[in-house]
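Student: Attaching a predicted model along with its sequence, questions to come.
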Amino acid sequence: MKPTIFTALMLGLVLVLFGANVTANEYPDLTGHRLVVYISFHEEEGRRLLNLFGDKTKADYTYLRMPSGELVTRVINEASAPRADIILGGPADAHQLLANQGLLERYDPPSAVAIPEEFKNPDRYWTGIYLGPIAIVVNENRWKKEFAE
């Protein structure tokens, strides 16, 4: 295959892959908007995502990081006067609980086309953005000693 044809094919493939998710006009201009974000996510990763969001949209934000159980409780307790604009992170069941109580707004981001359907709520109340393992580690010696029958 000639280098120019190969280059053109590769360039076309790159444009299709990247163009499917992001366009230059996809990000709204949120200059002057101050958003409150609750994060149930690793704080460093959440901060990176929010910095990228701020860079792309020009939005200002504050965030509060908390475990997912606390986040759910807080959102439920604030239902009559919500304080958070965005919830970032946490397990799907936490988001589904909030959706079932009518505490989430539907949102179907254009970039979600790249995410398999099994990682999205069918009504688009949440879209999964990561898979995180949930594990329990047991010290067998201590377990046998403390819980022996």
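Tutor: Cool, got the structure.

Student: Only C-alpha atoms from now on, for both contacts and neighbour counts.
Tutor: Will do.

Student: roughly how far out does the longest helix anywhere in the chain sit from the chain middle?
Tutor: In the chain, with assignment by DSSP state H, the single longest helix is helix 3-19. In terms of CA atoms, centre = their mean, to the nearest Å, the centre of helix 3-19 is set 30 Å apart from its chain centre.

Student: which parts of the helix or strand just after it are buried?
Tutor: Per DSSP states H and E, the first helix or strand lying C-terminal to helix 3-19 is strand 34-40. Within strand 34-40, the residues scored as buried using 16 or more other CA atoms under 10 Å are V37, Y38, I39, S40.

Student: try stretch 64-77
Tutor: Under 16+ other CA under 10 Å, the buried positions of stretch 64-77 are R65, M66, S68, L71, V72, R74, V75, I76.

Student: ok, structure two:
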Amino acid sequence: MWLIVGIAILTALTGCGGSEVVAYISVDQPFAEPILASFTARTGIIVRPLFDTEAAKTVGIVSRLRAETARPQADVFWNSEFAHTFQLAREGLFESYSPPTASDIPTMYRDPKGFWTCIGARARVLLINTDLVASGTEPKRLIDLVSNRWQPGQVAVSSPLFGTGLTHAAAMYAESGEAAMLDFFVRLKRNGGLFLDGNALVRDRIVAGALPCGLIDSDDALVALTHHAPVKMILPDQGPNGSGTLLIPNSVSLIKRAPHPQEARMLVDFLVSAENEILLAQGESRQIPVRPHLQSKCGWLPPEGVKAYPTPLQNIAGALGSSSFALKNLFLK
């Protein structure tokens, strides 16, 4: 409530009602639009969004931000992952800003220099078609996807060249090294695994019964479950001997020399607020709040919680370039 009052007071004092802010967004459009509408309803500020395509998730916007460095067109970058955001922060594309609404976010999700703030996370999950995979035989680990039990064309993942597929590959690289990361994808490719242009395409083929299992993001899996599709979502690599499930938070940054700096700060304040984390948790994407006391709001986590992948976010982001180079040599040569 204090956030709404604060924004309303600021709007009244500055006369920015009816003004606009430009946001570059790689979050799926159906998930982001209700959030933006809530912001506009509270402030009167119109958000002009530019969304990335599913087939070029995040990478397209990142390239555009780099191209516009000398003359920025965007005010805010709302990224569906964090690795590219961290990379752009190192390149000096963002303005330092520590939003007051993020003061209760754990420090591991806030840049000490103020260049980024992380919010609601998605999990990288296994999705299986329950008509095609018998109960008790479901894959439980990421490595199970390269098992000889699967015939060619029975396992699919989103392309590891962009989006959360690339972020996941970078996490594997950072945790286990290049050889182990490449070994997973080489084995998957050799076994006839499919590499599709986006998590939604993987989900849709599993829902349609075209293949039994795949690796996607939890928000895409939860859409299928909401529509009562014959699927089951599995958090991989749990238990005492598991390496943990990769959690990928959103990230929000203020663009350096933003054309609408005042409105940009207000949008950042809203996006990283506890109020918005609850909206993301209770919306269709059911994202996991990074604020521990809000995590029950998403309504789907097991009572014991999630054993998370142990690699620090900064290490994963640091491995992005090396893993991308190695994967391009594997898939594009």
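Tutor: Received the coordinates, thanks. As the structure is a prediction and not an experimental result, all values here were calculated from the model.

Student: before we move on, the earlier item: I'd like the buried residues of strand 34-40 of structure 1 as JSON lines, with distance to L131 of structure 1 appended.
Tutor: Shown next, in JSON lines, are the buried residues of strand 34-40 of structure 1 (distance: CA to CA, whole Å):
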{"residue": "V37", "distance to L131 of structure 1": "20"}
{"residue": "Y38", "distance to L131 of structure 1": "19"}
{"residue": "I39", "distance to L131 of structure 1": "16"}
{"residue": "S40", "distance to L131 of structure 1": "13"}
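
Student: Can you tell me the closest non-neighbouring residue to V22 of structure 1?
Tutor: S111 (6.7 Å; CA to CA, 6 or more residues apart in numbering).

Student: In structure 2, what residue corresponds to that neighbour?
Tutor: In structure 2, the residue matched to S111 of structure 1 (TM-score structural alignment) is T101.

Student: now the strands for the stretch 151-300 of structure 2?
Tutor: Per DSSP state E, counting those that start in this stretch, the stretch 151-300 of structure 2 carries strands over the ranges 155-158, 194-196, 213-217, 231-234, 247-255.

Student: I86 of structure 1 matches what in structure 2?
Tutor: So I86 of structure 1 corresponds to V76, using TM-score structural alignment.

Student: Walking through structure 2, point out its helices one by one.
Tutor: 2-14, 29-43, 59-67, 83-90, 163-176, 178-190, 199-207, 218-226, 261-271, 274-282, 313-318, 320-331.

Student: how close does F94 of structure 2 sit to Q282 of structure 2?
Tutor: For F94 of structure 2, the distance to Q282 of structure 2 equals 30 Å [CA to CA, to the nearest Å].

Student: Oops, could you answer that again for L36 of structure 2 instead?
Tutor: 15 Å.

Student: Comparing those two, which residue is more hemmed in?
Tutor: L36 (19 against 16; other CA atoms under 10 Å).

Student: Confirm for me that that one is in contact with V47.
Tutor: Yes: in this structure, L36 of structure 2 is within contact of V47 by CA atoms under 8 Å, at 6.6 Å.
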